[in-house]
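> I'll drop the sequence and a predicted model, then ask my questions.
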Amino acid sequence: MAAIKPSLAKGTRDFSPVEMEKRNYIFNTLKTVFKKFGYSEIQTPSFENLSTLTGKYGDEGDKLIFKILNSGDYLSKASTALLEEKNSTKLIPQISEKALRYDLTVPFARYVVMHQNDIALPFKRFQIQPVWRADRPQRGRYREFYQCDVDVVGSDSLLNEAEFILIYHEALKALGLKDFTIKINNRKILTGIAEIIGKPELIVDMTVAIDKLDKIGLDGVNKELLERGFAQEDLDILKPIILLEGTNYNKLQALKTVLASSDNGLKGIQEIEEVFAYIKAFGANDSVLDTSVEVDITLARGLNYYTGCIFEVKTNEVAMGSIGGGGRYDDLTGMFGLKDLTGVGVSFGADRIYDVLEELNLYPVSNATNTKLLIVNFDKEIEKYTLPILGRLRQEEIAVELYPIAAKLKKQMSYADAKNIPFVLLVGEEEQQSGLLTLKNMESGDQIKVTIEDLIDKLK
């Protein structure tokens, strides 16, 4: 049989030790911040019942769910008529009962409903796990990728929204980013704008268009609004709202005037003001509002999903799309029969953050291997002599390796170089007799004689 040429499944990646070190640096930094704010980690299975996922992401989303064929002869119970009809949409429920998770949100909702008697509300959780989407792979978009979600359910307090801004600020600063913008808007403000124009039924069309302001400019937005059923007089009302400038305070004051006749709009403004008041009340975080937070009326992510404050985060140091986002939702668990459980959550785009840190050279100095010392293996007698040394060093929590076979010194040194092992221990007949071991610094090339105690002190 001819050898099969190895290849990766399209839209997936391998991660080297160096890359894993960088990814874990991001994940561990985020976890530290999440825990500091009282969030606990959960994990859910990589696959769910297909019925759990289907119908939660719309028709287009359902098409991107990776289905898992039933085990055994999965076609044996399939309808002959459907097989002949070759209608995969109708056939799938008969041959597939499971699917890889599409996101972390629906599994989280399922988790909350199933464990509602075991968890204390408000329930604050974070989750960092891979998800899968049968999307067309392209630069920055993969079929397998990680999501980093942090949510709280069972609390309508705007303290949660304020803390998510602080979580973003603290986490991104901890990762070394200096210049980023945490954008905030409110679904109720967008509803109010649609109301004062007199077209509340076109709120989705309006927000889809104005959300593209950065990409297509005002003329492009106006053209799209006209195509979506708005009149020129509607555009005249919208223009000064879309182009609001000034400080966050100035923007909110202007909106109060524009939306004076809309209770929804005024409620949205009030919610943002309350979020800002919470942040100011933290005292030491006054500068967060001045330097990092921006009221952006054109922000309209996930409008069919979010019901209150909406967030999006962008770095200003690298040309990159959003590196995070989220918002308030009022019925996360309703899809599984548990009604009226409000929540709010945000996510971090780990893959984009990875690329940003790479471009800005913000990762700590690489130490892709944890090994501090390689013990050279000359022969079986030396191997037997050095095994107790190996054991003693590991008892002292020092990462150490013994080269597994007797090999030429050059080969063993090349191994140490390849793994960035900083020290090599040379033990020969002289060392055995004197008890003084030869320690070589791989960076400087210097060699010194040490006792085992000296060695422990140096490596620690």
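That came in fine, so what should we check first? Numbers count the residues shown, from 1 in each chain.
> going forward, measure contacts between C-alpha atoms and count neighbours the same way
Noted.
> nearest residue to residue 192 other than its sequence neighbours?
Sequence neighbours aside, residue 265 is the residue nearest to residue 192 in space, at 4.1 Å (criterion: CA to CA, 6 or more residues apart in numbering).
> What's the separation between that neighbour and residue 329?
Separation of residue 265 from residue 329 (CA to CA, to the nearest Å) stands at 17 Å.
> So the two - more neighbours on which side?
residue 265 (25 against 22; other CA atoms under 10 Å).
> dump the residue contacts of the more buried one.
188, 189, 190, 191, 192, 193, 259 (CA atoms under 8 Å, 6 or more residues apart in numbering).
> Quick check: which element contains the fourth one?
The secondary structure element spanning residue 191 is helix 187-197 (assigned by DSSP states H and E).
> next up, a second structure to put side by side with the first:
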Amino acid sequence: VYGLYGFQQIETPAMETLQTLMGKYGEEGDKLLFKVLNSGDYLSKITSEEIEERNSLRLATKLCEKGLRYDLTVPFARYVVQHREEIQLPFKRYQIQPVWRADRPQKGRYREFYQCDADVVGSDSLLNEVELMQIVDTVFTRFGVRVCIKINNRKILTGIAEVIGEAEKIVDITVAIDKLDKIGLDGVNDELRRDGISEEAIEKLQPIIALEGTNDDKLATIASVLQASETGLKGVEETRFILDTLKTCGLNNQIELDLTLARGLNYYTGAIFEVKALDYAIGSITGGGRYDNLTGIFGLPGLSGVGISFGADRIYDVLNGLDLYPKEAVNGTKLLFINFGEKEVAYCLPILTKCRAAGIRTEIFPDSVKMKKQMAYANAKQVPYVALVGESEIAEGKLTLKNMATGEQSLVTPDELVEAIK
């Protein structure tokens, strides 16, 4: 699907220098970085005093110069800066590779997992956001998974904070609003009071907390609350453009404006997206947004980008839970040749080559053991067809083809065998 939209694939190394990785994910992220010991005598530059001090953080900086990548975004920023002379802007890239986090594994959280990222850098156009949402919609339609695409805008959140005069409390506010379904309006207001938000600010927040209706209704309410905030109104305008344009594209899945969505607040600067599966309980299975200065950390300021990331492993969990794996995705053996001995194998090998050349997944049992054992192997691997060649078949220049599902057997030439299976 990425290819359909003109994205090019790149890959970056599993390891990056710690200098590249550290300080990009916040303190929590730094703790979850897997660090790699320097090669050779890694203790050579360490004094006895430093070892006795047992300051693990300081020791780590001297013992380790490299780490496993934590996400695909920071390596991508490094790649863009490194190749800035060769890259044609806007640069549309996708990357599907594993990332590592020193986390405690549990359902939906892994130490090693695949991210499937697509980003566009060097373009401010909101058409990029529109296309990324179409990509999300197409992918989940093909998977047969019903999803809700949630959208918000960082500028709207900034505008709300400006209008109520509680700029530093925006995270507390979104967390409280997110609990509306569980604890009701009074519960949300009580929580806001506990977070130290003034009565006047809570009063102004009421229409925002109780947002309902269509996306257009919600945007109209937000715009009236944010009349005094230029930033907030810009966020409303951007969101309206994305939603209105998507109406003309005919999405298969629902898209919903959700003000409680506040992912990576210090990171995103415009639209924010998150995707939830409707028929299976798990965290978000895709996320992303617009960021303004990704490459600035590597000395190339002012390059805007927007991207999404599919969480492959969580999507596998959903496909497993809903039994949606396409049967043909498991590329098993289609045809097994039974091994009756040297002479028979010599006759079979050119036919195996012919089958494989025709795209049929074929194997021959490597040992000439009892036929019962070879058939058990075919059953265990759910191989649909078995070819048997004995003296009489060799004499006729044919082979016996057995359909394992029906038990039906037929005598065929090598050409007929290929046709029958294809």
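Happy to help now that I have it. Computed from a predicted model, the values in this text were never measured in an experiment.
> Quick check: the gap between the residue nearest to residue 192 of the first structure and residue 173 of the first structure.
Computed as CA to CA, the residue 265 of the first structure to residue 173 of the first structure distance reads 33 Å.
> now the helices: where do they sit in the stretch 251-400 of the first structure?
263-281, 286-291, 350-360, 380-395 (DSSP state H, counting those that start in this stretch).
> tell me the most buried of those helices?
helix 263-281 (a mean of 19; mean count of other CA atoms under 10 Å).
> now it, how far from the centre of its chain.
Using CA atoms, centre = their mean, to the nearest Å, the distance from the centre of helix 263-281 of the first structure to the centre of the chain it belongs to is 27 Å.
> can you check stretch 47-67 of the first structure too?
That offset, for stretch 47-67 of the first structure, works out to 21 Å (CA atoms, centre = their mean).
> Stretch 170-179 of the second structure now?
Using CA atoms, centre = their mean, the offset of stretch 170-179 of the second structure from its chain centre is 26 Å.
> what about the residue nearest the centre of the first structure, distance to residue 44 of the first structure?
Centroid-nearest residue in the first structure: residue 148, 3.1 Å away (criterion: CA atoms, centre = their mean). Distance of residue 148 of the first structure to residue 44 of the first structure, computed by CA to CA: 13 Å.
> Which stretch of the second structure lines up against stretch 155-175 of the first structure?
Aligned by TM-score structural alignment, stretch 155-175 of the first structure falls on residues 123-143 of the second structure.
> buried sites along the matching stretch?
123-124, 126, 128-138, 140 (16 or more other CA atoms under 10 Å).
> In helices, which of those residues appear?
Among these, the ones falling in helices (DSSP state H) are 128, 129, 130, 131, 132, 133, 134, 135, 136, 137, 138, 140.
> show me the contacts for the closest residue to the third one other than its chain neighbours.
In space, not counting the residues next to it along the chain, residue 130 of the second structure is nearest to residue 242; the distance is 5.7 Å by CA to CA, 6+ apart. Applying CA under 8 Å, 6+ apart, one finds that residue 242 of the second structure lies in contact with 126, 127, 129, 130.
> biggest separation within these, which pair?
126 and 130 (6.5 Å; CA to CA).
> secondary structure class for the counterpart of residue 12 of the second structure in the first structure?
Taking TM-score structural alignment, the alignment pairs residue 12 of the second structure with residue 44 from the first structure. Using DSSP: H, G, I helix; E, B strand; the rest coil, the structure places residue 44 of the first structure in coil.
> hang on, the earlier thing: same list, the helices of the stretch 251-400 of the first structure, but as a markdown table with distance to residue 67 of the first structure please.
Output for the helices of the stretch 251-400 of the first structure, formatted as a markdown table (distance: least, CA to CA, whole Å):
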| stretch | distance to residue 67 of the first structure |
| --- | --- |
| helix 263-281 | 40 |
| helix 286-291 | 44 |
| helix 350-360 | 24 |
| helix 380-395 | 46 |
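> and residue 115 of the first structure, which of these is closest to it?
Nearest of these (CA to CA): helix 350-360, 27.9 Å.
> What residues in the second structure pair up with the closest one?
Under the criterion TM-score structural alignment, helix 350-360 of the first structure matches residues 312-322.
> Check the offset of that stretch from the chain's centre.
11 Å.
> likewise stretch 23-33 of the first structure?
10 Å.
> Quick one: residues in contact with it.
128, 167, 170, 171, 174, 175, 350, 354.
> circling back to that earlier point, now, which of the contacts of residue 242 of the second structure sits nearest residue 68 of the second structure?
Using CA to CA, those come closest to residue 68 of the second structure at residue 129, 29.6 Å.
> quick one, helices of the stretch 101-250 of the first structure?
So, for the stretch 101-250 of the first structure - with DSSP H, counting those that start in this stretch - the helices run 105-114, 159-174, 187-197, 203-210, 213-227, 232-242, 248-258.
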